[in-house]
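**Q** no FASTA, just this:
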């Protein structure tokens, strides 16, 4: 079952990096400043997050960038070790999503001062001021998956 972990992580990583390349390079989001995809539900804005979710710990110090890189890599190693105890494909997929998303954000931090964000979703009169990226979606989905599926025995 461990064979699920690496392919899922690689696909998540590739989709994250590919989406950033396409939106920022091909669509030239920074030059445009905004792309209305399905307004107001989905709008692209250029952004760079030097902290973690919602800009937490974005103090502008370069040391924080390296701390966040080390933390993400440490989480990936811990997940890989923990995955050895998994029994269900859903657990491996969930861990792979987290690892691929985390590594996608690590690559951004290695080459930029922070993580490229561009997705903004608002709804029903509520204006969401925060941006996120595809890696964040995978990390969130993977975490929910581990909560839902971890610990359940394989029923096969």
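**A** Alright, I've got the coordinates. None of the values given here were measured: they were computed from a predicted structure.

**Q** Only C-alpha atoms from now on, for both contacts and neighbour counts.
**A** Fine.

**Q** What sits closest to residue 47 if chain neighbours are left out?
**A** residue 117 (4.9 Å; Cα to Cα, 6 or more residues apart in numbering).

**Q** Can you classify that neighbour as helix, strand or coil?
**A** Counting by DSSP: H, G, I helix; E, B strand; the rest coil, the backbone at residue 117 sits in strand.

**Q** another one to put next to it:
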């Protein structure tokens, strides 16, 4: 009885990863271009009133979401960079494995682009550059964020939607 030989293909199951990596690359490009622009036009802490609920502001975040751990001694830069790189590698693996699942891959591509955009900031600047500042009637400001953060949030929402659709089938 002959044993069957397993072969490992470098081709992803069910589709190409190229479109998904392309989406992530576009997110990274837009994220980095907007951050470069804001840094060229603003000084740290400078605000530009745009509407009654939105300002542009140059802010730096040494921590994670909502400045979590931002007041630590600097170790968090390497911690969050490592988490971002690990997440990016895992997402590439998931994109390769599930390349034919469109909504899932859209969500993963947005999260990947956002994660890499923020990792670039941490590696180059030691902090993440934020500039989108929403507020409501003088009550308070939502923490400033950026294009990468927006992509991550939209990606997370699409991931939840994808999972709800999968559960309902």
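**A** Yep, that arrived. The structure displayed is predicted, hence computed values, not measured ones.

**Q** Please name the residues that touch the aligned residue in the second structure for the residue nearest to residue 47 of the first structure.
**A** Counting by TM-score structural alignment, residue 117 of the first structure corresponds to residue 130 in the second structure. The contact partners of residue 130 of the second structure, taken as Cα atoms under 8 Å, 6 or more residues apart in numbering, are 35, 57, 58, 59, 60, 61, 144, 145, 146.

**Q** Go through these and flag which are in strands.
**A** Among these, the members found in strands (DSSP state E) are 57, 58, 59, 60, 61.

**Q** The third one touches residue 127, doesn't it?
**A** Spelled out, that is residue 59 of the second structure. No. Using Cα atoms under 8 Å, residue 59 of the second structure is not in contact with residue 127; the gap is 9.6 Å.

**Q** picking that back up, return the distance of the match of residue 117 of the first structure relative to residue 150 of the second structure.
**A** According to Cα to Cα, to the nearest Å, residue 130 of the second structure stands 11 Å off from residue 150 of the second structure.

**Q** Overlap in contacts, those two.
**A** Jointly contacting residue 130 of the second structure and residue 150 under the rule Cα under 8 Å, 6+ apart is no residue at all.

**Q** Next, name the residue at the spatial heart of the first structure.
**A** residue 135 (2.0 Å; Cα atoms, centre = their mean).

**Q** What is the equivalent residue in the second structure for residue 14 of the first structure?
**A** By TM-score structural alignment, residue 14 of the first structure lines up with residue 29.

**Q** Just give the number of residues close to the residue mapped onto residue 91 of the second structure from the first structure.
**A** Aligned by TM-score structural alignment, residue 91 of the second structure pairs with residue 79 of the first structure. Residues lying near residue 79 of the first structure (other Cα atoms under 10 Å) number 17.

**Q** Please determine how far residue 79 of the first structure is located from residue 50 of the first structure.
**A** Separation of residue 79 of the first structure from residue 50 of the first structure (Cα to Cα): 24 Å.

**Q** do residue 37 of the first structure as well
**A** Separation of residue 37 of the first structure from residue 50 of the first structure (Cα to Cα): 25 Å.

**Q** Residue 89 of the first structure now?
**A** For residue 89 of the first structure, the distance to residue 50 of the first structure - Cα to Cα - is 34 Å.

**Q** again, but for residue 133 of the first structure
**A** Noted for residue 133 of the first structure: a distance of 13 Å to residue 50 of the first structure, by Cα to Cα.

**Q** any idea what the equivalent of residue 63 of the second structure over in the first structure is structurally, helix, strand or coil?
**A** Using TM-score structural alignment, the equivalent of residue 63 of the second structure in the first structure is residue 51. Assigned by three-state DSSP, the conformation of residue 51 of the first structure is coil.

**Q** contacting residues for the closest residue to residue 51 of the first structure other than its chain neighbours?
**A** Leaving aside its sequence neighbours, residue 51 of the first structure sits nearest to residue 58 (Cα to Cα, 6+ apart; 3.9 Å). By Cα under 8 Å, 6+ apart, residue 58 of the first structure lies in contact with 49, 50, 51, 52, 64.

**Q** Could you tell me which residues within the helix or strand hosting residue 31 of the second structure count as buried?
**A** Under the criterion of DSSP states H and E, residue 31 of the second structure resides in helix 18-41. Using 16 or more other Cα atoms under 10 Å as the test for burial, helix 18-41 of the second structure gives 20-21, 23-25, 27-29, 31-32, 34-35, 38-39.

**Q** What is the neighbour count of residue 84 of the first structure?
**A** Using other Cα under 10 Å, residue 84 of the first structure has 11 neighbouring residues.

**Q** Cool, thanks, signing off.
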